[in-house]
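Asker: coords please:
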Amino acid sequence: MTLSKWNTNHELSDLFNDLFGNASNEQMKQRKYECAPSTNIIEKNDGFELHMAVPGVEKKDVKINMEKNVLNITSEKEAEKEDEGTKYARREFVYGTFCRSFTLPDTIDTEKISADFKNGILKVNLPKKEEIKISKEISIS
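Answerer: Down below sits the predicted model:
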C-alpha cells in the first residue's frame, strides 16, 4: 500500500468555485427576488404582529392593502445604476418585486390594522376584535 500526503489545495479551489460559482456577471445582473421576504407572525392576547425582513427596501417602496380578508404586502426595488468601469466578481444583491399575501381570520379588526417600518423591518399590528358577550343576564322586575 502506498501512502501519499493529502493535498488541501483542491479543497481551497472547490471553496472558491462554490463562492464565485459559474454564473456569469450578466446572469447575476438579471437576478430577481427568488423568494419572498422572511416573515414572523407572533400571536398575542390582543392580536397578532407580523414582522417582515425587507433589508435595503425603503418605506416609500412598500405598499400594504386589504382585499376582503386578505392582507397584501408588495414592494418594488429598482436596480441601482451601474458605473461603466465596475466589474463584479460576484453580485448577489437582488432587485425586483415581491408580493406576500396573508389570509386573515375573521377575528381581526381590519379597521384598526397599523404598520411601522424601521431598520429594514416592517411591523404590521393586527388587533383582534373585541369579544361580543353572547350571554347576558336579564333582571326580573
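Asker: Please make it C-alpha for all contacts and neighbour counts, starting now.
Answerer: Fine.
Asker: what's the straight distance from one end of stretch 48-62 to the other?
Answerer: With CA to CA, to the nearest Å as the measure, stretch 48-62 spans 20 Å from end to end.
Asker: after the helix or strand containing Glu76, next one along is what?
Answerer: Here Glu76 sits within strand 70-77, counting by DSSP states H and E. As assigned by DSSP H and E, the chain's next helix or strand after strand 70-77 is strand 96-103.
Asker: Enumerate the positions of the next helix or strand after that next one that are buried.
Answerer: Next along the chain after strand 96-103, taking DSSP H and E as the criterion, comes strand 114-118. By neighbour count on 16 or more other CA atoms under 10 Å, the buried set for strand 114-118 is Phe117.
Asker: follow-up on the earlier one: any buried residues in the strand holding Glu76, and which?
Answerer: Leu71, Ile73, Ser75, Glu76, Lys77.
Asker: And this one, please, so the two structures can be compared:
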Amino acid sequence: MALVRNNGFYDVMPQSFSTMLDRFFNESVNTRNFSGFTPHVDACETEKGFELELALPGVKKEDVSIDFQEGKLTITGERKFEKKEEGKRYHMLETQYGSFTRTFYLPDNVNPEQIKANLANGVLHVTVPKDEQKVLKRQISITSDAEEETKPAAKKVAVASENGKEVKA
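Answerer: You can find the predicted model right below:
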C-alpha cells in the first residue's frame, strides 16, 4: 500500500481544464434539486420585544405563513422557480428555490396577540412584543442561616380587619 499525500484540494480541483469544463456542463440545472432552501435571518432583542428579518427575495406574501404555538414561532413558505423562458438554457443557477421552514423558540414573556409581520423589498420583518405584565422584574433578597439565628425573635401581633379598619389583638 502506497501513501498518497493529501493536499486538501485533491477532490475539489479538477485534474485538467477539460475535466473542469466537463464538470461545469454536467452539473446543469436539470440535475439540481429544488427541494428547499434556508433563508438568512437576522434576529435581535430590544427592550420592547424581539425583531426578526428574513431575506426572502422574489417571495410573494401569499406564499408565506407565520404560526405561533406553544412558544414556537414558525415561518414557512416557498420560493417558486418561474424562469421558464423559451430559448434559454441555464448553465449555472446559484439562486435557491423551493420550500422553507424556520422555527424560533421564544420565551414565555411574549404577547402572541400583538405579533406583526411586513414583507417589503424582499425582506420579511416580524416583530414580537414582550408582554409587559410578564416582564415585571422583582428583586429577591437572599438571607443566610446565620442571619436568621442572630435575629431576635419578633413579637407576633395579630391583625384583623373589620370593615376595612385594622384591629390589633
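Asker: Fetch the TM-score of the aligned pair.
Answerer: Overlay of the two chains. TM-score (TM-score structural alignment, normalised by the length of structure 1): 0.72; 124 aligned residues with a CA RMSD of 3.0 Å.
Asker: against structure 2, where does the strand holding Glu76 of structure 1 fall?
Answerer: Mapped onto structure 2 using TM-score structural alignment, strand 70-77 of structure 1 spans residues 72-79.
Asker: show me what contacts the residue nearest the centre of structure 2?
Answerer: Centre of structure 2 computed as the mean C-alpha position; nearest residue by CA atoms, centre = their mean is Phe104, 4.0 Å away. Neighbouring residues of Phe104 of structure 2 by CA atoms under 8 Å, 6 or more residues apart in numbering: Lys72, Leu73, Thr74.
Asker: of those, closest to Ile115 of structure 2?
Answerer: Leu73 (9.9 Å; CA to CA).
Asker: Next secondary structure element downstream of whichever helix or strand Asp22 of structure 2 is part of?
Answerer: Counting by DSSP H and E, the element that carries Asp22 of structure 2 is helix 17-26. Following helix 17-26 of structure 2 in sequence order, the next helix or strand is strand 41-45 (DSSP H and E).
Asker: now the angle between strand 98-105 and that next one, please.
Answerer: Going by axes from the mean of the first three to the mean of the last three CA atoms, to 10 degrees, strand 41-45 of structure 2 is angled at 20 degrees with respect to strand 98-105.
Asker: residues in contact with Phe50 of structure 2?
Answerer: Contacts for Phe50 of structure 2 were tallied using CA under 8 Å, 6+ apart; they are Ala43, Cys44, Thr127, Val128, Pro129, Lys130.
Asker: filter those residues to the buried ones?
Answerer: For these, buried by 16+ other CA under 10 Å: Thr127, Val128, Pro129, Lys130.
Asker: Now secondary structure too, for these, in a markdown table please.
Answerer: Shown next, in a markdown table, are the buried ones among the contacts of Phe50 of structure 2 (DSSP: H, G, I helix; E, B strand; the rest coil):
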| residue | secondary structure |
| --- | --- |
| Thr127 | strand |
| Val128 | strand |
| Pro129 | strand |
| Lys130 | strand |
